[in-house]
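Asks: Next comes the sequence, and after it the predicted model I'd like to discuss.
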Amino acid sequence: MKQEISFTRKVVITTSVVLLLSGALALVLYAVHFFFLVFASILFAVLLRAMTNWLHDKTGVGKGLALALSSLLFFGLIFLAGWLIAPTVQAQIEDLRETLPSSIERLKDQLGRTSWGAKALDELESSQESMMPETQEIVNKAQTFFTSTISIITDLFIVIVIGIFFASSPAQYQKGIVSLVPVRHRTRLWEVLDKSYETLKWWLFGKLVTMVFVGILTAVGLMLLGIPMALALAVIAFFLDFIPTVGPILASVPAILIAFLDGPMAALYVAILYFIIQSIESYLLAPLIFEKTVHISPVITLLSLVLFGILVGPLGVILAAPLVAVLQVFVRELYIKDYLERDLPKNQ
């Protein structure tokens, strides 16, 4: 009788655990965009907190004042960069607008000299009218673009506000997370959360260094090649370098297309330039920076980009790398060390 009760109890417990995990997974998948916004807020909070701790240690000011100064410095640098770059970018766009029609005509002339190019141009011209969207379709696309823009601005506002709250008192939120687990595991979870913070901090630092490197080299290289909008393209390369593997490829596309207006050889030189910059970053700079801080397998990075891109869209692609870095910490510390290797000798 006791064995039957014990078996029934195990079945009930197992079923309850499975249902609980299934419900949690369904909630995560249903509100996955929300959880990624929370993680983006945490990432921003880590950046502000790292700056705050640095100012506190170097100047001795209170952490509240240091956080305010860090926030002003962060947003001030963004505003200053935009104020300095915007006039140049605007002037380059105006120049490109003036030269673009003649460049397109030169491109058509070059394509028309080949049999396949002439055929492609004929098909393009014949189907040009059918490719023009109807008025209602244009209105729908405009509404979609407007809605997406509002959504992006709203998400950005949420990330900034929540990130500042997280950065203002991280210990309070960390304590709240730790209190959700049994008492005997709280010290260990606190250690893992501290390691996660250090991982994200050094990942952000390393990524910022590589982004600056890519942006500067792209600007200098494109200027030396005489490519229009060199500064604007460098800014694009700077921001897209935040996304590993895929970002640099996306950044090279507009530069190659613009260079192709000056001829195939110019496009080839630009492609070679981006390849060299990406090779230096991937095989020399990144290993040197991340060797003792954060190492993420390129295969895992690429797979995470695809997975999170499918689940969340662009936001998932942007946050895939830092999220994988944190997940690595939890898997290594809580699963490998505390579970798989718990019976191994300490010196092994």
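Replies: Looks like it arrived, so ask away.
Asks: From now on I want contacts and neighbour counts done on CA atoms only, so please keep to that.
Replies: Noted.
Asks: Helix or strand next in line after the helix or strand that residue 249 is a member of, which one?
Replies: Assigned by DSSP states H and E, residue 249 falls within helix 246-260. From helix 246-260 onward toward the C-terminus, using DSSP H and E, the following helix or strand is helix 264-280.
Asks: quick one: the helices in the stretch 201-348 of the chain?
Replies: Assigned by DSSP state H, counting those that start in this stretch, the helices in the stretch 201-348 of the chain fall at 230-240, 246-260, 264-280, 286-290, 298-312, 314-330.
Asks: how distant is the first one from the center of its chain?
Replies: So that's helix 230-240. If you compare the mean C-alpha spot of helix 230-240 with that of the full chain, they lie 15 Å apart, counting by C-alpha atoms, centre = their mean, to the nearest Å.
Asks: what does the shortest one give?
Replies: On the basis of C-alpha atoms, centre = their mean, helix 286-290 is displaced by 18 Å from the centre of the chain it belongs to.
Asks: list the buried ones in that helix?
Replies: Neighbour-count burial for helix 286-290 flags 286, 289-290 (criterion: 16 or more other C-alpha atoms under 10 Å).
Asks: Identify, from these, the entry nearest to residue 127.
Replies: Proximity of the buried residues of helix 286-290 to residue 127, judged by C-alpha to C-alpha, is greatest for residue 286, which lies at 46.6 Å.
Asks: Report the contact partners of that closest one.
Replies: 206, 210 (C-alpha atoms under 8 Å, 6 or more residues apart in numbering).
Asks: Check it against this one:
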Amino acid sequence: MVSFFTQWYKQKFSDPNAITLVVILLAAFLAIYFLSGLLMPVFVAIAIAFLLDLPVNRLGQYGLSRKWSTVVVVSVFVGVTLLTMLGLLPVIWQQSSNLLQEVPEMITQGQSYLLTLPEKYPQFVKAEQIQSMISMVNEKIIEWGQAALKASLASISDLVALLIYLILVPLMVFFFVKDKKELLASFSVFLPKDRRMATQVGDEMNQQIMNYIRGKVIEILIIGTVSTITFIALGLNYAVLLGVLVGLSVLVPYVGATIVTFPVILVALFQWGLGSEFGYVLLAYGIIQALDGNLLVPLLFSEAVNLHPVTIIVAVILFGGLWGFWGVFFAIPLATLVKAVLNAWPSSTDFPVS
């Protein structure tokens, strides 16, 4: 057994470049795991910098300096973001408030309908089962209400931090984009010279992350806009709120679409019942999800992601559990990182065992 592990170690860790890659990955993992709360604005700024790097490079091809290209692109991005937030946030807030006010009535109607099931289908449903289900739902609603109250109280103390982030993040984005080469050169000074594998993995992941973030933002905008317009055209209540939720649901592959389906179905059901309008909403929503999964995602991510769906789901669960929202957002690039490391790792034939 000892001889087996000794041979395995010599095969996999004989190359100093492999040791360097392991050290870099381990240091990055520990830094993110223990300092993610403090470094969250930095992660946000890096993600936005990846998004804006392409338009800055395109402007540079037309003769504009890196500095002024960054000024133009960052200014446009901040301006569009502020206008979008000022236009959408009041509507989303109003629709969210109205929906929360209607939730008690929805719950009452749902409970009344459930209580009629034992009379309609006595051979399948018992009154005791319905009462147990209603009690469980009421307990969960109380728990969710308490959690929401605690979150709202905690969010008050985070307002100051949010305002600071709104100032710091655009500044960091500006310098990350403008001084990209200088920052990377300064960071590389601290790395060992034997870093061929780390450089190979880094170059691959740089392109992967840029393609992924750019594609994901485009997917969110397209799906969110199409869903909102469709819900408005069908006359669905809370169309803007539900459209935004559908757009944001693409952040979590497979799982997000499943979760956001429930509010869409419930709002349509309580608005129209099991009528033709309800069917039209389900049909339109199904078409949007089908086009997203079978047309939009292959077009946007054909070069960025080549992973099995099971691998993606496992990555979402694992990295989401480790790093929350950003773990979920970067689950696919992180899974691709693992794949790139495995592909770059020396095989048993690279270094003969002595």
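Replies: Great, that's in hand. Not measured: the values here are computed from a predicted model.
Asks: TM value for the aligned chains?
Replies: Once the chains are overlaid, their TM-score stands at 0.71 when taken by TM-score structural alignment, normalised by the length of the first structure; 321 aligned residues with a C-alpha RMSD of 4.4 Å.
Asks: about what we covered before: so the helix holding residue 249 of the first structure aligns onto which residues of the second structure?
Replies: The counterpart of helix 246-260 of the first structure in the second structure, counting by TM-score structural alignment, spans residues 255-269.
Asks: Leaving out sequence neighbours, find the closest residue to whichever residue in the first structure pairs up with residue 333 of the second structure.
Replies: Here residue 333 of the second structure is matched to residue 322 in the first structure, going by TM-score structural alignment. The spatially closest residue to residue 322 of the first structure, leaving aside those adjacent along the chain, is residue 200, at 6.6 Å (C-alpha to C-alpha, 6 or more residues apart in numbering).
Asks: which stretch of helix or strand covers that neighbour?
Replies: Element membership of residue 200 of the first structure [criterion: DSSP H and E] is helix 183-225.
Asks: Please name every helix or strand in contact with that helix.
Replies: With contacts defined as 3 or more C-alpha pairs under 8 Å, 6 or more residues apart in numbering; DSSP states H and E, helix 183-225 of the first structure has these neighbours: helix 32-59, helix 170-178, helix 230-240, helix 264-280, helix 286-290, helix 314-330.
Asks: export those to TSV and tack on distance to residue 162 of the first structure?
Replies: Below are these laid out as TSV (distance: least, C-alpha to C-alpha, whole Å):
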stretch	distance to residue 162 of the first structure
helix 32-59	6
helix 170-178	11
helix 230-240	22
helix 264-280	34
helix 286-290	28
helix 314-330	17
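Asks: Ok, which of those comes nearest residue 133 of the first structure?
Replies: Smallest distance to residue 133 of the first structure across those (C-alpha to C-alpha): 25.6 Å, for helix 314-330.
Asks: other SSEs contacting the closest one?
Replies: With contacts defined as 3+ C-alpha pairs under 8 Å, 6+ apart, the secondary structure elements packing on helix 314-330 of the first structure are helix 32-59, helix 183-225, helix 298-312.
Asks: Please work out which of these is packed deepest.
Replies: Among these, the stretch with the highest mean neighbour count (mean count of other C-alpha atoms under 10 Å) is helix 32-59, at a mean of 19.
Asks: quick check: angle from the next helix or strand after it to helix 230-240?
Replies: Tracing the chain C-terminally past helix 32-59 of the first structure and defining elements by DSSP H and E, one meets helix 63-112 next. Using axes from the mean of the first three to the mean of the last three C-alpha atoms, to 10 degrees, the inter-axis angle of helix 63-112 of the first structure relative to helix 230-240 is 120 degrees.
Asks: average distance between helix 63-112 of the first structure and the second structure?
Replies: Taken against the second structure, helix 63-112 of the first structure registers an average deviation of 3.5 Å after superposition, with mean C-alpha distance after the TM-score superposition for the first structure.
Asks: Could you name the helices and strands sitting against that helix?
Replies: Identification of packing neighbours for helix 63-112 of the first structure by 3+ C-alpha pairs under 8 Å, 6+ apart yields helix 32-59, helix 115-126, helix 135-168, helix 230-240.
Asks: got CSV for these, with distance to residue 78 of the first structure too?
Replies: Supplementary listing: these in CSV, determined by distance: least, C-alpha to C-alpha, whole Å:
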stretch, distance to residue 78 of the first structure
helix 32-59, 14
helix 115-126, 42
helix 135-168, 14
helix 230-240, 12
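Asks: what's the spacing between residue 55 of the first structure and residue 209 of the first structure?
Replies: Going from residue 55 of the first structure to residue 209 of the first structure by C-alpha to C-alpha, to the nearest Å gives 19 Å.
Asks: let me fix that: residue 294 of the first structure
Replies: Distance check for residue 294 of the first structure against residue 209 of the first structure: by C-alpha to C-alpha, it reads 14 Å.
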